[in-house]
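Chemist: what shape does this take:
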Amino acid sequence: MKKTLLILLTFFLFTNAFSQPVITGMVLDENGISMPGVSVLIKGTSIGTITDFNGKFSIKIDHKDAVLVFSFIGYSPSEITVGNQTSINIKMVPDMVGLDEVVIVGYGSQKKVSVVGAISTITTKGLVQSPAANISNALAGRLTGLTTVQNTGQPGKDDASLYIRGRSTWVNASPLYIVDGVERESYTQVDANEIEYFSILKDASATAVYGVRGANGVIIITTKRGKEQKPEVSLSAQYGLQQPTRLPNYLQSYETALLRNESFINDGYTDDQLPFQPAALEAFRTHSDPYHYPDVDWYDEVIRKFSPQSQYNVNIKGGTKTARYFLSTGYLNQEGLFNTQKHNDYNTNFRYDRFNFRSNLDIDVSKDLTFSVTIAARLEDTNEPGSTGYSGAENQASFAPLTRTPPYETPIFQKNGKPGVGPSGANPWLSVNGYGYTRNKKDVVESLVNLNYKLDKLTKGLSAKALLSYDSYFIEQKRYSKKTATYRLDSGPDEEDSYTVFGEDTELKYDGGYISDFSKSYFEGSLNYSRSFGIHNVTGLLLGNMESKSYGDDIPYRNMGLVSRLTYDYADSYIAEFNMGYNGSENFARGKRFGLFPSLSVGWIISHGNLLEKLPFINFMKLRMSYGLVGNDKIGGDRFMYSEEYSYRDSWVSPSLPYFGTSAIESQIVTLSRIANPDLTWEKANKFNFGLETNFWENKLNTSVDVFLEYRKDILMDRNSIPRYLGVKPPAGNIGKTRNSGCEVEIKYRDKIGEDFNFWVNVNYSFAKNIIIYKDEPENKLQWQKEEGQSIGQFYGYKVLGFFDITDFDGNGVLNEKYPLQLVGEAPKPGDFIYADINGDKVVDDRDKLPIGYSDIPESTIGFSYGFDWKGFDFSMMWQAAYHVSLNISSESLYEFCEGGRVQDFHKGRWAYYTDPFTGELVDTRATATYPRLHSQSSSPNWTINDFFLYNSSYLKLRNIEIGYELPIKQLAVLGISKMRVYLNGNNLLTFSEVKQVDPEGPGYGGNRERGWNYPQLAIYNLGINVTF
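Modeler: Presented below is the predicted three-dimensional model:
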């Protein structure tokens, strides 16, 4: 027995001698309050723990040289060497980029850690990295849940369309734009140097306070304000060169003429009817006679290789304990791409000039009262070419002549030095030089006064706020026109020159214009409450607002509402938030003008408890969930649709009709043009959101995942199921329904190697897919052509099975009976498309169209960025991708010789099988054809929307790349300079897509873009410098 006790005693002493010391302690915040959920990690190992609910911890160490690392979201990490200590108490220091980081929410701000809504934010640094003149074009790929679609690069008119979490309505899916707490008509031309935060509010928890205007999401811009500091002056200057990201690759005259002949052969013309005989072909090939047989690359002649852009900005900020200020002024000049003549007193090129000014002033009138005032002005001057010389709709597109005019049409100038003209009457160079110009001026003044009064004398944490704003917009257009005579060379190559002159030269003159104005006033008053009772934290908001907008002589647009918010969190761990908007609009009938839009959200910061104690590498974890109802009053249609509308006109009345009188006389007729719908209302969106935020490894890795679902109803639409023989158009009704769902993922990693090398990687992914649940469609509409079950913007067209071959026709050109009868365009011939007979009725017609491709905006977008800084040098790069999106290109951008126009490089891949009448050679491309046979007329059966011509417009773009260097401060101090940085950056430098004719980004159907008439999107190469005094 003694032996056994001796062995046990020896074992106990041995293990005790080699046992690991246990370190205990407590972690407190800056106010001395215990902090649960703090990560305590032994540096260089994965061994760790977290503090309990009382802020206490206990951890075993291997040796006294061990270093404990304390980390918590919102606080700076702290390191303590254990040494001979057995108990360690530590007070954490807040880190402004973490817990105390402010997130802008509707009608206020919150600490990031306590936010339970779905919100994404970008700061000034992310915006100014892009040299894009328009801030809407600097956002692509930077924020989860935001889809940007830029349609044009035209200076001053290049706003991108923004969609938050895709589209849930086919009427108006634009978000609400708020600048400094006030809805603004325009935000895209705000100078990025003035912006502090750019936030998007996505779920019902974040947008319910905007009630009837929040269903499409909200974009909030907060401008910079002064701080208590010495005056600081920041200067920035940039100079860049712009060039198109995509231009069509048109063929020269010789190849164009060969294919033009081929199209005539395909359409049955005889050899002597071909437009280009051997002599002309040889002249095109050898360029022997540039006046009779010109070969003009119109894009090369009219569009410059590069056009300049410059931006300058001066910011001044500072303040004392009682007054703070921020002043900013900026100037932007963006020149157009056209190669125009330099006239003495005017320019016909595109051009955009913008002058910005902003003054933000905050004054503490007393310890309780703060007075703030903001004055912002923006003067915009836009120039563009006048009439292109085309009639009708072509005047709307300066690029139309470039797409329509063949290279052999005419030389730019004839032998006599006068502008040339061909059979179509066009000269693209003259279209941008010879018809004058249009000038648009826009003056914007935005003013805001804000009073904030602390009411702690009544109860601690209570304050009152009053805000009043007034905005005015003045727009003026002036058109200046002139005419230029053109000359057509009529004589042959061996004859004395003779010309036919068209038109005459005239002086530039004023040719009309217009003036319009707009003003908006807004008022809000609110009570705010924020107070802590031990571990109980409560905030509240009660706000009322009114807004009135006036457009010229129109009846003002007015709305008003009430807003409330109540938040509660327990021990910084359990959060609940209730939001409500109660809004009214004069656009609806009495009794239907106001609506209630509530939301409820909850959050649980799991890392503030003991649940993750065995996972010390997880520093922060928060679950959040929200559900609510929001509305959209941008429902389309006319105003006051709750009332009947009558039209009045003069007309001749026949005596045989039941009108007054016995003979045909001029009478006044009043007719019912609109039936009233007194039940008209706004769209309603029920939204659900679930989110998870997690930080790992000393907060180096941050992740966020959101899943959302939305049901939208009461979408306004025409009643298409009611027969037309009703006799009058039935009133539109709130009957449409959709479902929209998706997910968002964001991953950020930041670390350092050694003392000087810091690097970061960010990845974000957004997916949103909508489905039409109900749309009032004609009863006899075929099931596969209905929009129900499809996405908004879905394309419909024919399914292409291949090309007809010569063996599919008999000797008389009659199609084999095994194929259905095709009634699309003219009768098909070898080389034309074979269309699928979807309904099996042996006839291909409109009833065989079906959904093809995807929608016209991306379902999925990805942003990937990375960068580093090292000893003053910095580098960053950002890529953006979009996929599951389709683009329909037609007319001049795709079809051969459309409107007598041009052909591109891809037309050389056409289907062909014929014998060249001039060389006798067999032309056979059937085995390699990637395009149908060429036609000379617009009746081609191939010229219709189908899945062959509907492009997959998914793309990958290098959105931004930048390299910079910050000069050492010591060398600059003698000049009073505290910071100087020079940099080189670029925007839209690379684009990868199967779409080659135009930039793949943009709306997929209709309008000038699909015809190639839009101003191209731009790549920018930019050099800049920032100096701070």
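Chemist: for the rest of this, base every contact and every neighbour count on C-alpha atoms.
Modeler: Fine.
Chemist: mind checking which helix or strand the residue positioned nearest the centre of the chain is in?
Modeler: Centroid-nearest residue in the chain: T148, 2.1 Å away (criterion: CA atoms, centre = their mean). Using DSSP states H and E, T148 falls within strand 146-150.
Chemist: next SSE after that strand?
Modeler: Downstream of strand 146-150 (by DSSP H and E), the next one is strand 160-164.
Chemist: what number of residues lie near H287?
Modeler: If you count neighbours by other CA atoms under 10 Å, H287 ends up with 15.
Chemist: repeat that for T245.
Modeler: There are 19 residues near T245, going by other CA under 10 Å.
Chemist: tell me the spacing between it and K996.
Modeler: According to CA to CA, to the nearest Å, T245 and K996 sit 10 Å apart.
Chemist: check whether Y646 really touches L672, as I assumed.
Modeler: Yes: Y646 is in contact with L672 according to CA atoms under 8 Å; the separation is 4.5 Å.
Chemist: ok so A280 is a helix residue?
Modeler: Yes: A280: assigned to a helix according to DSSP: H, G, I helix; E, B strand; the rest coil.
Chemist: before we compare anything, build this one as well:
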Amino acid sequence: MKKNHKYGAWYDHAFKKTFLIMRLVLVISLVCIMQTFALDSYTQNSKISLSVRDLKLEDIIMQIESGTKYRFAYNRNEIDVDKNYSVSIKEAEIKEVLDQLFSDQGINYVIIDRQIILSAEEDPFISKQNHTVSGRVIDSMGMPMPGVTVVIKGSTKGTITDLDGKYSLADVSVNATLQFSFVGMRMQEIQAADESIINVTMVEETVGIEEVVAVGYGTQRKETLTGSISKVDGDELARSQTINLSSSLAGKLPGLIVNQRTGTPGAESLDITIRGTGTFNNNSPLVVVDGVPRDNILERINPEDIESVTILKDASAAIYGARAANGVILVTTKEGAQSKPTFNLSYSYGINNPTKVPDMMDAVLFAQVFNETQYYLQGRPDMSNYAPFFSDEAIQKFRDGSDPILYPNTNWPEVSLKKNPSQQRINFQASGGSENIRYLLSFGTSDQGGNYVNQPYSYKKYNARARVDVDLTKNLTVGANMSAILEERSEANGTDFVTILQANPTLVAVYPNGLIAPGRFGNNPLLSNRRGYNKWKNDPINTTFTASYKVPFVEGLTLDASYNYDLRNQFQKVFSKPHEYHEYNVQTGEYDPKTNNIPISVEDTYSRWTTALSNFRISYKTTIKEDHNVSAMVGTEQQKQTYSYAMAYRKNFVSPAIPQINAGSTKPEDLNNGGSASENAYNNFFGRVNYNFKSKYLLEFVFRYDGSQIFPEGKRYGFFPAVSGGWRISEEDFMANMKFIDELKLRGSYGELGNDRVPAYQYLQAFQFGNNFVFGGGDVPGIYSSTLPNPNITWEVSKKLDFGMDAILWNRLLGVEVTVFNEKRSNILLQRNLSIGQVFGFPALPDQNIGEVENHGFEVVLTHQNTIGDLTYSVNGNVSFARSKIIFMDETPPTESYQTNTGHPLGSDLYYKSDGIFNTQEELDSYPHGAGSQVGDIKVLDLNGDKIINGDDRYRASNSPQPEYVFGLTANLQYKGFDLSLFFQGQTNAWTYDGTVDEFGQEDLDNGLVYRATNRWTISNQEGATMPRSNDWQPGTTDFFLYDATFFRLKNAELGYTLPASILSKTGINDVRVFVNGVNLLTWAKEITWRDPEMSGGFTQYPPLRILSFGVNVKF
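Modeler: Next up, the predicted model:
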């Protein structure tokens, strides 16, 4: 029979559409490759006008770099950049400008392509015993570096490295010093001596002010940055072999808090916040990829495609207005470069296992604990005259394994979890360009297997990206950036990690003949592949087109425009069917086939999201009277988002062979349909103005006038301004004698930002079906008002205050960043509980903008790098602290003051205060306790002293699951061909309640933790018990099971080796690097030792994974 289904047909159509788009992009990119095999140099004919008097050389260099594509390289110990120079020239070539600038100054320069190398004049009496020097230049990852400038110090003689990173320089004196320089890398000087081969490894300038970082709708040099902004390079993130980019960000950036709650393939649950939490509502930051706000993208984007990730933490995020209160994550993807075509192929294969599988009770311990449970349930005063559920003979058979069918001892995690399921990643990139065209083409695939035996847990991802930038004229550049992703995720229907952990160990999993037993109620985890499946397909397509025009008749004026269209489709199918298992018949000794009575059913769900965004900006940059540098940008942006959802459900199929909706029953009781749709639109105007005086005194103003359709007319628009300033103290004359300070800057900012991540359209009257009425002699379904509308609802407002210090010390060996911040969030949407009471007969009260929360904290970053002989190393450490406090929420006053939410952190809960365990009857009788308390139960304190244990004795905890301190430490080492990277991550001041610890040995026959059982109170183990008795009584949630979630882990480690060039010289391959990598290798936890301490919700979640992999990177 042909299987027709409208959703499946639609999905095939969508996938074909995706394929056609990517095929078109591939054709365009291949054309670009063929057009750009020749490497052209940057034009030397650019005209420069420059007029300055008595200005520091460093500031003059900055002016030239900001107005051209030239980049300078020099040694600060050799070139005095603080010395004042003068020059006045118009419409001249760069050579003319430099000749006039350095006339009779004792400075030589070399211009090679876009590089300008400055050096002191060579001693004329240097020996002229000359020879030829050649070699190869690579980066810290062992990859060849084309375009590196190599010059003889103090002369105008030099060259650049070719595509393979190779160079050759003739007529080099034995007394000469070779200088190697590249933008973003530390300049290196090497004595030529009589060496004929000199190989060099370039090191990133990680401690420096020349770094360029992304900001909202543009970039800025770090030295003139006034906001609190942190950045991590994509190459560092790609080292982690996790498929989810979000997980790789944990600990990398100060202020960014990432907690991985589960490790389900393709559906890891991660909580991401910037500087903690500030609202009762959504605390997620805004994610912007290549200038476009995008939801649910971090977990899907290919880490190999990332150029950098930057976070805006303070008022600098105000340029994103009503969506920026929780901070902004800016993701910049890679682009093509002006070079001959280069090809990169990377492959990695690994195995993954849970970081920690809880130790569950075996059959012997389970039987003993269960007997105790039954004893306590019967209320017996002692163990005498008690007929246990499991006899001593049965327990002995569990122990000795003499009867594996009737008295098994099943280790369910052992039989249900796979050993070393595999995962692999493949990525291919092609990039290059000429003077006028730059392109990048990337394809990748990831395949991650699940950890369950007989369960179809898996995740596959296919991604493609193409980016092309074309200089149509000298002033006009256009570009296209397109990406497509296809995700396929599959998992069992009805089985999860908790089913495995809590399975009864006294039941058989698999009979000796290989037949699968029923487990408990037919819920054996090994049967999950017979129950059906749960499958998802996702295919996001993102397209962006850009144009940039430099207005020729107004120097410094640029027009930028972009249009973006994103489409994401998701299709989910849940298929359930009866399944067969076998039961052992004690009387006959046969294995009887059984089938459960689950009906055949299918549920298809289709979801579709679209985003259309247009953006137009005008930018202007100029210098006034030599010292006053001004830049400004204004823009407008319109965005429309739509969402639609459709669901169809059928059951009672004739056969499970056709799991399609149209094959199901059409009876009303056997079907269900549903659907919804929504849309939203934004309209805004934004801008930024920057001013600095000699790059010493810095000032920035940003704003956004934002409008959102989810709010009522008259409340839709808001103005969100921010101002920031900086003072580069190191540029002051009085700092001239403090030679150990290379850079010292103070900065501060203040601004107002919005948060519209709240339920939409609360100003409209909402209705719901229900409340049947008798009409015409029969029941007629009606509708009723579910929530009162609020016509005055609007966005939350965040007021952010930030102060910081940035310093670079001791000839750039040490970098220090210190920041303190305070945020006051107001207009938070909450229901009134005190000032307006609930009125009988009315629907629920609407949310109102009444809540207030304060959040404060600090961040510290230390960086160090150095080269000692052939060893190059760098260390980067960061620590962040953030603590929230509720200021107002209109709560009903509790009976006791220590129960109020006000004054406590967000996420704090009420707990009974525990004080150990009642060890004796005398102790129990002498202290207030609940009616059900027995010896061995948790002792709860009578906080209000009324001799009664009730809800008034609960207190509000001063902590929450949100960590207040997070920290990260990265160490990188390179020695000749070897490289080693270590990354540590951790948190403290986080507390999590784990009530699942106490779920064991109950009357429902669920299994429990060995940790809980071996430390429980018993008649024979009273003084040494750290856990209450089995089946203990509690008045409610106690802090006995509130645990310190402090942990420190080796998050990632990688050891690599780059093959020597001599081995590859005749292969046509430029570079080969092999590596081994480990993720979540070691973990130290303060209290939570029975499960992964990063998880939430107890030990029953699918845990994060430990991944061991090896791989190879090939460049040709």
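Chemist: corresponding residues in the second structure for the strand holding T148 of the first structure?
Modeler: Taken onto the second structure by TM-score structural alignment, strand 146-150 of the first structure occupies residues 256-260 there.
Chemist: what about that stretch, how far off from the first structure?
Modeler: Superposing on the first structure and averaging over aligned pairs (mean CA distance after the TM-score superposition for the first structure), stretch 256-260 of the second structure comes out at 0.6 Å.
Chemist: now find how far off-centre that stretch is within its chain.
Modeler: 7 Å (CA atoms, centre = their mean, to the nearest Å).
Chemist: can you point out the buried residues in it?
Modeler: 256-260 (16 or more other CA atoms under 10 Å).
Chemist: same list (those residues) but as CSV, adding distance to V1112 of the second structure.
Modeler: Below are those laid out as CSV (distance: CA to CA, whole Å):
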residue, distance to V1112 of the second structure
L256, 31
I257, 31
V258, 29
N259, 30
Q260, 28
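Chemist: determine which two of those are furthest apart.
Modeler: Largest separation among those by CA to CA: L256 and Q260, giving 13.0 Å.
Chemist: report the longest helix in the first structure, please.
Modeler: helix 2-17 (DSSP state H).
Chemist: strands of the stretch 101-250 of the second structure, start to end?
Modeler: In the stretch 101-250 of the second structure, the strands defined using DSSP state E, counting those that start in this stretch lie at 107-112, 115-120, 130-138, 149-152, 158-160, 166-173, 177-181, 188-191, 200-201, 212-215, 218-221, 229-233.
Chemist: residues near the nearest residue to D295 of the second structure once chain neighbours are set aside, how many?
Modeler: Nearest non-adjacent residue to D295 of the second structure, counting by CA to CA, 6 or more residues apart in numbering: V287, 6.7 Å away. Number of residues near V287 of the second structure (other CA under 10 Å) recorded here: 22.
Chemist: check contacts around the alignment partner in the second structure of I792 of the first structure.
Modeler: Matched to the second structure by TM-score structural alignment, I792 of the first structure sits across from L906. The neighbours of L906 of the second structure, taking CA atoms under 8 Å, 6 or more residues apart in numbering as the test, are 277-280, 884-886, 960.
Chemist: of those residues, which is the nearest to F428 of the second structure?
Modeler: The closest of the contacts of L906 of the second structure, once distances to F428 of the second structure are taken by CA to CA, is T277, at 38.9 Å.
Chemist: I'd say the closest one and G857 touch.
Modeler: No: under the criterion of CA under 8 Å, T277 of the second structure makes no contact with G857, lying 11.4 Å away.
Chemist: ok, back up a step: list the contacts for the residue nearest to D295 of the second structure?
Modeler: Counted by CA under 8 Å, 6+ apart, V287 of the second structure has contacts 293-295, 297-298, 328-331.
Chemist: what's the counterpart of it in the first structure?
Modeler: By TM-score structural alignment, V287 of the second structure lines up with Y177.
Chemist: could you look up the SS state of its match?
Modeler: Using three-state DSSP, the structure places Y177 of the first structure in strand.
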